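Participant: The sequence and its predicted three-dimensional model are supplied below.
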Amino acid sequence: MNTITVSTNEYPSSVQTDMLSFYWKFHTQQTGIIQGDDIIEMAIVAKTRGWLSIGLDFNKTGMNQADCFIGFFDQENNLPILYDDWMPGKSIPKNDSIFGGTNDILQVTGSFVNGVTTLKFIRKVDTGDVLADKPIRNATVGISWAINSNSIDVTKVHSSYGQFNINLMTHVGILNLIKQPLIQFHLIATGSVALLMTLAGMSYVFISRKEKNFFISLVFHTKFSNLIRNEFIGSWLNPILELTIGEITLIIIHLMLTSVWFCFGYFNNSSPILSKIGKAFGYASVITLTTTILPITRYSAFVFIFGISFERAIKYHKWCSLLTLLVTTLHGIFMAIPMGMKGNLERLVSVRANGYILFGTIAWIAMVIMSLFSIEIIRRKCWELFKVVHVILAPVVLVFSSIHARGWERTLPVLGVAIGLLLVDYLLRFVFGYVLPTKVVKMEYDEKCQVTKIVFEKSNLGMWSTESLGMAKFVHVCIPGVSLFQSHPLTISSYEKLPQSVEFTCHVKNNGKGWSKDVADFAVKRKCCASSIFARVEGPYGKLSLDVNSYSNVVLIAGGIGVTPINAIFEELTNNSKHALQKNIFVIWTMKDENLMTMFPSLLERYSNVKQSFYVTSSASNSLKINSSDAYNNRVHYNSRPNFVEYLTLISETVGCFDNSAAIIVCGPNQMNIDVYNASRKVAKESGVHFHIHRETFEM
């Protein structure tokens, strides 16, 4: 059998669309005159393995009264199939015979070659079938086309469709309706923003961040409002209230970039308005899902480019994930409404629906479940459940989103960048956590302080870091003897460099339940054989938002066991800093039990440039015998709490006129963090001193 194709100049008239080509010519008995008994020959060509169709709507009623030809090439029998149908309304075309008409296709040929289906057929200009056909006349006719990319079942819904108007009798030549490719301005914008932000971030980290000038203070340290002390309201609003101008700019850029992707999706399709908006939200979800992944890499590009470490970047992950859920929900709503209007809502859960819609539905359900388990009260009280849900459902979201609507063509190339960084991050975690061993040198529990002290030793390669371990670094620790899968962040409270390794100490407060209690019980049982304990340690992670070494005045504020990063920074400044004696260091530490001071003796040591104040909220104990001198006792205040406004006011009076700024590092209970933050804003406004504050927290 000869292959049927459309050759050049075979048809004098044609229409070319993005997905389908339509050709026709007349065979007349009298030159120049088209009569009812004359023949019209038509051809429809599309790249499809399924069915394709053309509809002639002579009254231009929107396919309510249309003469339809729908068919396919039967590859099994090597035979072209074409039906002469009539569309009485917004429904599936039905055979002419149902309406009392007849099959008026006189001849049909066709082929399927290299994925392209061609159907050629002829009929009379006027078939005489008054019940289910219309005569072709010298007038503009509305023509609709549709194809199904995969199925030859003509009752299945189309995967692509379109329409145009033309006069079949008078038109000669090619009507080119193929849209010119839209400039990929969304990708250009994304690449430009990424480049500019990278340059800006690196210049801040490596150049400007070490300078304290008006611009740096304005952009990176100026904040507009006090924080809210109410725990519930504050958990929602405080992350927004403490945004700096630089962070607000970053958020605005992200929202603008999301809008650019929305606009590209809107103008890059010719669907009806609701579907057009739905597809636009689909495009926007690509960039929001990509930016959701970027902040959660522990060995993150954020650290090297923006100086924003994992524990501080996590809030951006939360916000981007909420934005992604909102955008994908709107995408689903605007795509579902037209389906509902046509009675096709079952496509949302149909395996056979074109565009792999079911995969998108599953991905959205997975997002909703992850968001529910991310609510703060659930996340804090059921951390392990939250973690398991994320580990299981996150791959579902990524994989199914990359399949939905042929996502491997649009979604995956962009999302793949973030996924690639995440895979590299997990590889590094595996290498530094499993391949490079960690030795437990000491593990002991202090019953009075209710604190477990763990001393680790790891090779220099395994503890690689671009800056000192004394600058509030933390590690993720898993002790299989305590829990096989649980991994928790622990701050490095002190460290010592050995010739081939690093020995570092972490402290775990026993909260009376959960992992911290299990660690305490395990330490008591294994006190005499710590060296046989296996532990997996990832890190170090973390980065201060301030370059402490560039400040002449440093304020270190701790609450309870929150002293661990403060102790590390204090030791770094007093022992390892080149200009330690040129700094004014202020230490204030609040605790319930004075016995806790015995675990951090470095903070009690006196230096000429250091002023220490210790607040014990309980009465004095005779059991504490560290230093009984009057000088020591003058530093300790019992049954009281510090007034941070008064304390910072006194500090502001000592700040020199040449360095009118001070760094504040605070770590402790959330309420104390908020009090210090609000006090620093109040005193800064009254004194003119610039207090640049870093709040250390592990509120994941």
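Facilitator: Looks like it arrived, so ask away.
Participant: all contacts plus neighbour counts: C-alpha atoms, from now on.
Facilitator: Noted.
Participant: quick one, what contacts residue 419?
Facilitator: Residues near residue 419 by C-alpha atoms under 8 Å, 6 or more residues apart in numbering: residue 293.
Participant: and it, helix, strand or coil?
Facilitator: Under the three-state scheme (DSSP: H, G, I helix; E, B strand; the rest coil), residue 419 adopts helix.
Participant: distance of it from residue 538?
Facilitator: From residue 419 over to residue 538 the distance is 20 Å, taken as C-alpha to C-alpha, to the nearest Å.
Participant: What of residue 512?
Facilitator: Residue 512 is 25 Å from residue 538, by C-alpha to C-alpha.
Participant: residue closest to the middle of this structure?
Facilitator: Geometric centre of the chain, nearest residue: residue 292, 1.1 Å, by C-alpha atoms, centre = their mean.
Participant: Check which helix or strand it maps to.
Facilitator: Assessed by DSSP states H and E, residue 292 sits inside helix 273-293.
Participant: what helices or strands is whichever helix or strand comes after that helix leaning on?
Facilitator: Sequence-wise, the next helix or strand downstream of helix 273-293 (DSSP H and E) is helix 301-305. Contacts defined by 3 or more C-alpha pairs under 8 Å, 6 or more residues apart in numbering; DSSP states H and E place helix 301-305 against helix 185-206, helix 310-341.
Participant: which strands and helices sit next to the first one?
Facilitator: The criterion is 3+ C-alpha pairs under 8 Å, 6+ apart, and the helices and strands that helix 185-206 contacts are helix 245-267, helix 301-305.
Participant: For residue 607, see how far away the nearest residue to residue 598 once chain neighbours are set aside is.
Facilitator: Excluding its sequence neighbours, the residue lying closest to residue 598 (C-alpha to C-alpha, 6 or more residues apart in numbering) is residue 626, at 7.4 Å. Computed with C-alpha to C-alpha, the distance linking residue 626 and residue 607 is 17 Å.
Participant: same deal with residue 616?
Facilitator: Residue 616 is 22 Å from residue 607, by C-alpha to C-alpha.
Participant: what does residue 327 give?
Facilitator: For residue 327, the distance to residue 607 - C-alpha to C-alpha - is 56 Å.
Participant: who's more crowded, these two?
Facilitator: Using other C-alpha atoms under 10 Å, the more surrounded residue of residue 327 and residue 607 is residue 327, with 24 against 11.
Participant: Second structure follows, compare the two:
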Amino acid sequence: MLRLPARLALVAACYLQHTYAQTTPSVCASADFSIQPAISVGPLTVRTLVTETHICFEVNMASPTAKWTALSLSASSNMINVPNNNAVIFDAAKNTAQLHVLKGYSSAGVTVQTDQSGLVVKKTSSANGVLSFTFERTLAAPSVYDVDIDPAVPTNLLWAYGNTAWPSFHTERGAVKLALGSGTLMDSAPDAGCYGTTAIIGAITFALMALLGLVATHAGSGWRFINQRTVFPPTQHRAPLPWISHAISDLKIGEAIVVILYVACVVAVGVSVQVTFPTASASRLASLVSGHIALVALMFLLLPVARGQHWEVVFGTSHERIIKFHRWLGRVWFVAGTVHLVLTALSVNVTSTNLYGSQQVVPLYGFVAFVSFASMALLAIDYIRRTYYEVFYYYHRVASVVGLVFALLHSKAVQYAMIFPLVVYGVTYLFRLRTYFNRYATVPKAHGSNTVALTLPASAQTAKWVRTSNPCAFFWINIPQVSLLQWHPFSGIVTPDGQSISFRIKAHAPGSFVDNVYNYVKAHEGAPLTVLVDGPHGKPAIDVYKYDAVVLVAGGIGITPMLDLINRHRQQQPTQQTKFYLHWVVRAADDLLAVEDLLFPLPPGVKATFYVNDGGTGDSSVQIYTGEFIAYKRGKPVLDEYINTSRFHEAKVGVMACGPPRLVQEAQWRSHNCCFDFHKEVFLL
């Protein structure tokens, strides 16, 4: 409690201050004020006069549509600062000017200041399309929401106006620096936003991933724990959620380290956003964080679709192995982008074309980008993608360009973050343009099992592919007579003479690309077919020649990558000691003849067992082009008889599988139980 003399002194001081304020002439009433120049501040004009202790402002805005206008003296060019600053907002409908505290970027975050004593309003008017208000304040900050004014030092002056009745979101805003003592207008400082931080964090993360990948690929090629061991064991039977169970059972330890680095990147980005915007409300902060998490996902998801051998150099893998990360990141983007959109829509019109917030984003462009990417995500659902693959593929092509363009227009942060991914994608795309010069005329053959044989004419290029491509490599194929735009991946098979590449493609559904090729070949028997070839791509997860034995499990047309491996072995058999054990199951005996010219006779070092699962009984045989009869067993292979440790005692064994998911899954499960290295050859469209 204050003693009585102290109370009397405080009352006296307040009385004297009030009396001084009443007796001190108003700065705004000075004759010098009217002759001060009016300075253009955006669409406003501002006139000021400074005395030793006070300053007067006259603000005018000529606009037939403006409903309110505002002026703020701020510690920075940001609307939201720490601590919060205030603004004088003139409401034309009420013809009043009041102090408002700026706590958030939405109109709900702008509240009337409880203490209005720091503002002395001298005049307000709204007539003939001109909004005008004049006010006076002290140079010393009259409240915690005000800033001190030094007439000799430029002051941040923020302005805004709205064409809808207050309270509403501004139509336009801006910031300048004005030396209030001299009336000198300075260049405005840029908004303190989180523009480049996310890009820098993402770049550092990717650089670390690449460094670890180079070490594991080149210095640690023998690190089985990193390169072969999976995080979770595979399941023997089909799991309820295969898109989850298969993904985690295929995830190698090395890949898991990459995922951990990505998660750390997301956490770092979230922390950086929180540090940059410490006073943001919970919803605003969540909107910012989710937006930047979506941006990180967008940065990284573009990289896996950049096809090229650079992935083999850096990570020892290939495009089809890392495309799963593209799918995962797409789901992350969809969730984060949806959260960002919903939270943003609570405070701003998402169809607005005005710059919004400290990030200076254009909401409409972000909304268009979201619609483009989100619709891509919906079409990427497994059932839709597989059933309507052509629709998915072409829509993906068009919508991705639209989404990227509008995402770049949405925010500077996106522009900075997407520089590296777009450069990588652009360079690899330019490199792939040479594909259009890899044109071959070949005479295809149609087999009764809905299979088409395409063999490229031997040339220097095909011989080079044989020498330099990886085993089980695949090529993207385009056949202009069937479709000018469609490209599909198929395993390339080294021909038995080692001079060219052949393809065996099988139609699985009416109306599909291969079905159209098959029908065209049947209708134009003996006619040459133009084939465009993009490749080679792909690298097996195991180096087959580092094993004593390799078990090859194939189902149906899944024989094609195994054929490539066998024919490569045919060329290298004097120098290679690896033994190959092929187990191939088909639905009909005629299916064995679809590749007879590529498979038979079997080279030394290859033992093959064939199965026909046509529901019949008893083993039988089929005659091949050489006149020889090839025996086959009825039913499916019993894999535990062939993938076990007793059969390969103290041998280093690798297993490769390609075919129906259940066959591949069982081969993977048994390989894991035997601690055999495993490679899955699957084209998942």
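Facilitator: In hand now; what should we look at? Bear in mind that the values here come from a model prediction, so they are computed numbers and not experimental data.
Participant: more neighbours, residue 512 and residue 538 of the first structure?
Facilitator: residue 538 (25 against 11).
Participant: so is whatever residue of the second structure lines up with that one in a helix, a strand, or just coil?
Facilitator: Under the alignment by TM-score structural alignment, residue 538 of the first structure pairs with residue 534 in the second structure. Judged by three-state DSSP, the three-state class of residue 534 of the second structure is strand.
Participant: and the helix or strand where residue 14 of the second structure lies, how far from the chain's centre?
Facilitator: Residue 14 of the second structure belongs to helix 4-23 when assigned by DSSP H and E. How far helix 4-23 of the second structure lies from its chain's middle: 65 Å, per C-alpha atoms, centre = their mean, to the nearest Å.
Participant: Can you list the helices and strands that the very next helix or strand once past that helix packs against?
Facilitator: Of the helices and strands lying after helix 4-23 of the second structure in sequence (DSSP H and E), the nearest is strand 39-41. Strand 39-41 of the second structure is packed against strand 44-50, with contacts defined by 3+ C-alpha pairs under 8 Å, 6+ apart.
Participant: Any chance you could list what contacts the very next helix or strand once past the strand it packs on?
Facilitator: As assigned by DSSP H and E, the chain's next helix or strand after strand 44-50 of the second structure is strand 54-62. The contact list for strand 54-62 of the second structure (C-alpha under 8 Å, 6+ apart) reads 27-28, 43-50, 69, 129-139.
Participant: Return the members of the residues you listed classed as buried.
Facilitator: 27-28, 44-50, 69, 131-139 (16 or more other C-alpha atoms under 10 Å).
Participant: so residue 358 of the first structure touches residue 332, yeah?
Facilitator: No: the pair residue 358 of the first structure / residue 332 is not scored as a contact, 11.3 Å apart, by C-alpha atoms under 8 Å.
Participant: circling back: how near is the match of residue 538 of the first structure to residue 457 of the second structure?
Facilitator: 16 Å.
Participant: and the closest residue to residue 161 of the second structure other than its chain neighbours, what does it touch?
Facilitator: Using C-alpha to C-alpha, 6+ apart and skipping the chain neighbours, the partner closest in space to residue 161 of the second structure is residue 69 (4.1 Å). By C-alpha under 8 Å, 6+ apart, the residues touching residue 69 of the second structure are 61, 89, 90, 91, 131, 159, 160, 161, 162.
Participant: could you redo the last one with a cut-off of 7 Å?
Facilitator: 89, 90, 160, 161, 162 (C-alpha atoms under 7 Å, 6 or more residues apart in numbering).
Participant: Ok, residue 137 of the second structure next?
Facilitator: For residue 137 of the second structure, the contacting residues are 54, 55, 56, 118, 119, 120, by C-alpha under 7 Å, 6+ apart.
Participant: Can you lay out those as a markdown table showing neighbour count?
Facilitator: A markdown table is the format used below for the contacts of residue 137 of the second structure (neighbours: other C-alpha atoms under 10 Å):
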| residue | neighbour count |
| --- | --- |
| 54 | 16 |
| 55 | 21 |
| 56 | 25 |
| 118 | 16 |
| 119 | 16 |
| 120 | 16 |
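Participant: Need those in CSV (columns: distance to residue 376 of the second structure).
Facilitator: Output for those, formatted as CSV (distance: C-alpha to C-alpha, whole Å):
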residue, distance to residue 376 of the second structure
54, 60
55, 57
56, 56
118, 54
119, 54
120, 56
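Participant: what's the spacing between stretch 349-365 of the second structure and its chain's center?
Facilitator: 21 Å.
Participant: Show residues contacting stretch 549-559 of the first structure.
Facilitator: 210, 566, 582-591, 655, 662-669.
Participant: how about 6 Å then?
Facilitator: Contact with stretch 549-559 of the first structure is made by 583-591, 662-668, as judged by C-alpha atoms under 6 Å, 6 or more residues apart in numbering.
Participant: Ok, stretch 255-271 of the second structure next?
Facilitator: 198, 289.
Participant: mean offset of that stretch relative to the first structure (after superposition)
Facilitator: Stretch 255-271 of the second structure differs from its equivalent in the first structure by a mean of 1.3 Å after superposition (mean C-alpha distance after the TM-score superposition for the first structure).
Participant: corresponding residues in the first structure for that stretch?
Facilitator: Against the first structure, stretch 255-271 of the second structure falls on residues 247-263 (TM-score structural alignment).
Participant: Please point out which parts of the matching stretch sit buried.
Facilitator: 247, 251, 254, 255, 257, 258, 259, 260, 261, 262, 263.
Participant: likewise stretch 570-586 of the first structure?
Facilitator: Applying 16+ other C-alpha under 10 Å to stretch 570-586 of the first structure flags 570, 571, 572, 573, 574, 580, 581, 583, 584, 585, 586 as buried.
Participant: any chance of those residues in a markdown table, plus secondary structure?
Facilitator: Compiled in a markdown table, these are given as follows (three-state DSSP):
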| residue | secondary structure |
| --- | --- |
| 570 | helix |
| 571 | helix |
| 572 | helix |
| 573 | helix |
| 574 | helix |
| 580 | helix |
| 581 | helix |
| 583 | coil |
| 584 | strand |
| 585 | strand |
| 586 | strand |
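Participant: what's the spacing between the residue sitting furthest away from the middle of the first structure and residue 36 of the first structure?
Facilitator: Each residue of the first structure has a distance to the centre, and by C-alpha atoms, centre = their mean the biggest one is for residue 30: 68.0 Å. Computed as C-alpha to C-alpha, the residue 30 of the first structure to residue 36 of the first structure distance reads 12 Å.
Participant: Common neighbours of the two, please.
Facilitator: By C-alpha under 6 Å, 6+ apart, no residue touches both residue 30 of the first structure and residue 36.
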